[in-house]
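J.: have a look at this prediction, sequence included:
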Amino acid sequence: MLDELIKKNRSYRKFAQVTIKCDEIKKILEILRFVPSARNAQPLKYIASCNKEKNEQIFSTLKWAGYLTDWNGPDKTQKPSAYIVILQDKSISNDNFVLTDAGIALQTILLKSVEMGFGGCTIAAIDKPRLSSILNLKENLEILYVVAIGKPAETIEIIDVKDDIKYYRINDIHYVPKRSLSELIYAIIE
């Protein structure tokens, strides 16, 4: 079952226009209470938005799909239904261990979203000062990532890497090259 969730978990960038209730997002956030944290510091905080107006403001601070230079992101009929903003509370921890925590949280958010019939996309290309202002964040809170969540409305195909690892689109199919297992394994020591 975990294998299937991982294989369905793609970086979706086009979404069907469905409503995601905040109670559904709370289910995703609830599971984050149980994930590991370096030194058990638990320095991550989250802001969830299911509000259309606030979602528009968040959307305006994001850059989508860096390799697709001729695409500016989802159009108004393809935008996500919700967002989770991942924050570092520097008053709890201000070290690089937070990136490990954030990676665990990101994967958990995305896998739980897939389990619930949604999909997501992790975004790090953010106008952080502007989004901080929009969200009225205190100085101790730093934006790390934004996760867009919605009902996927695109086809994504995994293919083997040939010459390049850059994802691309042909005829509205999003192709994602992945390295072979033999390229990933440096050594197995028996």
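T.: Done, it's in. Because the structure is predicted, anything quoted here is derived from the model rather than measured.
J.: switch to C-alpha atoms for all contacts and neighbour counts from now on
T.: Fine.
J.: how far does the longest strand belonging to the chain sit from the chain's center?
T.: Identified as the longest strand of the chain according to DSSP state E is strand 141-152. Distance, stretch centre to chain centre, for strand 141-152: 5 Å (CA atoms, centre = their mean, to the nearest Å).
J.: ok, second structure coming up, stack it against the first:
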Amino acid sequence: MNSKNFQDLVRSSRSYRRFAEDEPLSYGDLAALVNAARFAPSGNNMQTLRFHIAVEPAERSAVFSRLHWAAQLRDWNGPAAGERPTGYIAVCAPKALAANPIRLIDTGIAAQTIALAAASRGLGCCMLRSFDPDLNDVMGVSAVDYVTELVLALGERGERVALATSETEHGLAYWRDDEGIHHVPKLALEDLLV
């Protein structure tokens, strides 16, 4: 892969919040994404993270009902029926280490690796940190002394996401236009360098 292909992959690895629900993912599809994260760096090479995969309709419904979507889209309660994710990967840490800064960094690295692997397959991914506290019980991870750090909602992309300049009336807030295109403003490179 050359650097342009990599940049294109990163640009396509956006937060997708609407999916093609009629095109389900299998357990194997999501396990392949977790397998990519297995090779990601881990602080002290401790490899303490674990992953919970949810693809069965009943569990997907239970997970979906506990997630909170898109804080900046205040009038939107998340994907409608037919637009919901067809799989979830929960990134979990041992309860005793959940607040450890290195484990939190590990979570971010693993989640981004999964998101890039999903994008390489043409899938959409949305990382969610806002969820109801009982999600750990619903997925059974609390029974093994783990807690959910992030939930990755995945599926075939069901919306168009466009990168935008941050020099509009929206500033850095993401927004949707009248055609339903989800715009994600990004700062210019020169604004990032110090």
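T.: Ah, there it is. None of the values given here were measured: they were computed from a predicted structure.
J.: how close are the two chains, by TM-score?
T.: Laid over one another, the chains give 0.93 as their TM-score (TM-score structural alignment, normalised by the length of the first structure), with 185 aligned residues with a CA RMSD of 1.4 Å.
J.: tell me the secondary structure for the aligned residue in the first structure for D75 of the second structure?
T.: Under the alignment (TM-score structural alignment), D75 of the second structure pairs with D70 of the first structure. Here D70 of the first structure takes the coil state, with states given by DSSP: H, G, I helix; E, B strand; the rest coil.
J.: once aligned, what mean separation remains between the longest helix along the first structure and the second structure?
T.: If you go by DSSP state H, the first structure has its longest helix at helix 97-115. Aligned to the second structure and superposed, helix 97-115 of the first structure gives a mean residue distance of 0.7 Å (mean CA distance after the TM-score superposition for the first structure).
J.: give me the element the spatially most central residue of the second structure is part of.
T.: For the second structure, the residue nearest the mean C-alpha position is M127 (2.4 Å; CA atoms, centre = their mean). Element membership for M127 of the second structure, per DSSP states H and E: strand 123-128.
J.: which residue range of the first structure does that strand align onto?
T.: Taking TM-score structural alignment, strand 123-128 of the second structure hits residues 118-123 over in the first structure.
J.: check contacts around the counterpart of I58 of the first structure in the second structure.
T.: With TM-score structural alignment as the criterion, the equivalent of I58 of the first structure in the second structure is V63. Going by CA atoms under 8 Å, 6 or more residues apart in numbering, V63 of the second structure touches L135, V138, M139.
J.: A36 of the second structure too?
T.: With contact taken as CA under 8 Å, 6+ apart, A36 of the second structure is in contact with T113, I114, A117.
J.: what about the counterpart of Q112 of the second structure in the first structure, how many neighbours?
T.: By TM-score structural alignment, Q112 of the second structure lines up with Q107 in the first structure. By the criterion of other CA atoms under 10 Å, Q107 of the first structure has 14 neighbours.
J.: for I114 of the second structure, which non-adjacent residue is closest in space?
T.: Sequence neighbours aside, L33 is the residue nearest to I114 of the second structure in space, at 5.4 Å (criterion: CA to CA, 6 or more residues apart in numbering).
J.: please apply the same query to V55 of the second structure.
T.: Leaving aside its chain neighbours, V55 of the second structure sits nearest to G87 (4.6 Å; criterion: CA to CA, 6+ apart).
J.: trace that neighbour over to the first structure, please.
T.: So, by TM-score structural alignment, G87 of the second structure is matched to A82.
J.: same check, this time on V184 of the second structure
T.: That one, V184 of the second structure, aligns with V176 by TM-score structural alignment.
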